[in-house]
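> just coords:
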């Protein structure tokens, strides 16, 4: 595993675009068009690179993006431009209202304390099922003493996250899918 640099951006975006092309939550957000999914992943990389952490597996077949919500709160002209580009170039004006509704709903269930937010974990489709994503998740979970939160709309991902001590703390029924909110408390250190 390595911490991604900005020169890894296209690799990360390619992995995520392909890995999430059929994802219900992502398609709800951007309308299912590959071009829009790519723009969402570009935005996600840029934001996590600035306000979080981005990691790549050694074979560059998997990536994981963590966002630090506290750092995300820091607004700049650059982040405003990214948000506008996301709204117009990826989400689209017609989808904006439903996406903002969903994001507000999710935010209501997030904790008020510091946390790490696992935004995306993606494995290139040709490499899925080989344990690469699990290994990357395992390597990155203990890099912080903060609890980790995430959402998934993919039922088959629940057993993976449960193996890493995540638990579902809320299930949201959205118009075309269910969204599972999960958390993992930090592993206590033994002195």
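Received it, and whenever you're ready, just let me know what you need. These figures come from a predicted structure and were not determined experimentally. Residues are numbered from 1 along each chain as shown.

> Please count neighbours and contacts with C-alpha atoms only from this point.
OK.

> hey, where'd the helices end up in this structure?
Per DSSP state H, the chain has helices spanning 9-19, 24-30, 34-51, 69-72, 77-86, 93-109, 132-141, 158-163. These are given in chain order.

> now the fifth one against helix 93-109, angle please.
In terms of direction (axes from the mean of the first three to the mean of the last three Cα atoms, to 10 degrees), helix 77-86 departs from helix 93-109 by 120 degrees.

> With the longest one instead?
Helix 34-51 and helix 93-109 are oriented at 40 degrees to each other (the same axes, to 10 degrees).

> Okay, buried residues for helix 34-51 please.
34, 36-51 (16 or more other Cα atoms under 10 Å).

> contacts for it?
6, 9, 12-14, 16-17, 20-21, 26-27, 30, 54, 65-69, 71-72, 79, 82, 86, 89-91 (Cα atoms under 8 Å, 6 or more residues apart in numbering).

> Generate a PyMOL selection restricted to the buried entries among those.
The PyMOL command for the buried members of those (criterion: 16+ other Cα under 10 Å) is given here:
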select buried, resi 9+12+13+14+16+17+20+21+26+27+30+54+65+66+67+68+79+82+86+89+90+91
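
> which residues touch residue 18?
124, 125.

> What's the separation between it and residue 109?
29 Å (Cα to Cα, to the nearest Å).

> can you check residue 69 too?
14 Å.

> mind checking how far stretch 151-161 is from the chain centre?
Put simply, stretch 151-161 sits 13 Å off its chain's centre (Cα atoms, centre = their mean, to the nearest Å).

> For the protein, which residue occupies the most central location?
What sits nearest the mean C-alpha location of the chain, by Cα atoms, centre = their mean, is residue 119, with 1.7 Å.

> before we go on, here's another structure to hold up against the first:
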């Protein structure tokens, strides 16, 4: 069996490329924009301006290559107004007509996040599904975090994986004319 190793990274090119690959067929990503050509820029903008913190991202290595990525925001992380404004041009170029849907996601899920301090698993994606990359990324992340954690699962098939690590579905949010998203919470 090939082992998955988790190492820290701050390489924005690697992070955004892996997320674009991992989320290429994600129901919510495709609801926001049907054109995958903007995915790398969308994730680059998201990670650079919304999830930039002192916490390095978890990079999964498998069989000599990049296999997946996890982006965690620490408790108390907030996106500054300046960074929100800096993100707009990237999102407009990446999402084009999907910009309204992207804004809807942000507005909806920012209101659903827990009020108490918590770790936020913003993105977790594996390039190759079903080989343990997601499990390895979650093991590394959950071992490091202290206290509660929160995520939004954009794919119902991933819920059992998150449940194995103590996350529980809080509710199901049906997007207008689109798929569902499942906010999940893990007590500390």
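Done, it's in. As the structure is a prediction and not an experimental result, all values here were calculated from the model.

> picking that back up, among the helices of the first structure, single out whichever gets nearest to residue 169 of the first structure.
When the helices of the first structure are compared by Cα to Cα, helix 93-109 sits nearest residue 169 of the first structure, at 8.9 Å.

> list the helices and strands that closest one packs on?
Helix 93-109 of the first structure sits against helix 24-30, with contacts defined as 3 or more Cα pairs under 8 Å, 6 or more residues apart in numbering; DSSP states H and E.

> The helix it packs on packs against which elements?
By 3+ Cα pairs under 8 Å, 6+ apart, helix 24-30 of the first structure packs against helix 34-51, helix 93-109, strand 177-184.

> how about JSON lines for those, with distance to residue 130 of the first structure added?
What follows is these, written out as JSON lines (distance: least, Cα to Cα, whole Å):
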{"stretch": "helix 34-51", "distance to residue 130 of the first structure": "23"}
{"stretch": "helix 93-109", "distance to residue 130 of the first structure": "31"}
{"stretch": "strand 177-184", "distance to residue 130 of the first structure": "23"}
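
> Mind checking the ones you listed for the one nearest to residue 124 of the first structure?
The nearest among these, by Cα to Cα, is helix 34-51 at 13.7 Å.

> That closest one to helix 9-19, inter-axis angle?
Going by the same axes, to 10 degrees, helix 34-51 of the first structure makes 130 degrees with helix 9-19.

> and helix 34-51 of the first structure, how far from the chain's centre?
Counting by Cα atoms, centre = their mean, helix 34-51 of the first structure comes out at 10 Å from the chain centroid.

> what do you get for stretch 166-179 of the second structure?
For stretch 166-179 of the second structure, the distance to the chain centre is 15 Å (Cα atoms, centre = their mean).

> Give me the contacts around that stretch.
With Cα under 8 Å, 6+ apart as the criterion, stretch 166-179 of the second structure contacts 27-28, 31, 149-150, 159, 162, 180-187.

> Please point out which parts of it sit buried.
167, 168, 169, 179.

> I'd like those written out as CSV, with distance to residue 128 of the second structure added.
Shown next, in CSV, are these (distance: Cα to Cα, whole Å):
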residue, distance to residue 128 of the second structure
167, 23
168, 25
169, 25
179, 22
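
> Going by distance to residue 65 of the second structure, which of those wins?
The closest of these, once distances to residue 65 of the second structure are taken by Cα to Cα, is residue 167, at 28.8 Å.

> Give me the nearest residue to the closest one, chain neighbours excluded.
Residue nearest to residue 167 of the second structure in three dimensions, not counting chain neighbours: residue 186, with 4.3 Å by Cα to Cα, 6 or more residues apart in numbering.

> The one you found corresponds to which position in the first structure?
By TM-score structural alignment, residue 186 of the second structure lines up with residue 184 in the first structure.

> How about the contacts made by its match?
147, 148, 149, 164, 165, 166, 167.

> Can you give me the distance of the fifth one to residue 67 of the first structure?
Residue 165 of the first structure sits at a distance of 20 Å from residue 67 of the first structure (criterion: Cα to Cα).

> Determine which residue in the first structure is aligned with residue 123 of the second structure, please.
Checking with TM-score structural alignment, residue 123 of the second structure has residue 120 as its match.

> Then residue 41 of the second structure?
Counting by TM-score structural alignment, the partner of residue 41 of the second structure is residue 39.

> what residues are up against residue 18 of the second structure?
Residue 18 of the second structure sits in contact with 66, 67, 68, 69, 125, 126, 127, where contact means Cα under 8 Å, 6+ apart.

> how about these, which pair is most distant?
For the contacts of residue 18 of the second structure, and using Cα to Cα, no pair is farther apart than 66 and 125, which are 11.2 Å apart.

> Name the residue in those two with the higher neighbour count.
residue 125 (24 against 19; other Cα atoms under 10 Å).

> In contact with that one, which residues?
18, 19, 22, 23, 68, 69, 70, 134.

> burial measure for residue 131 of the second structure, as a count.
16.
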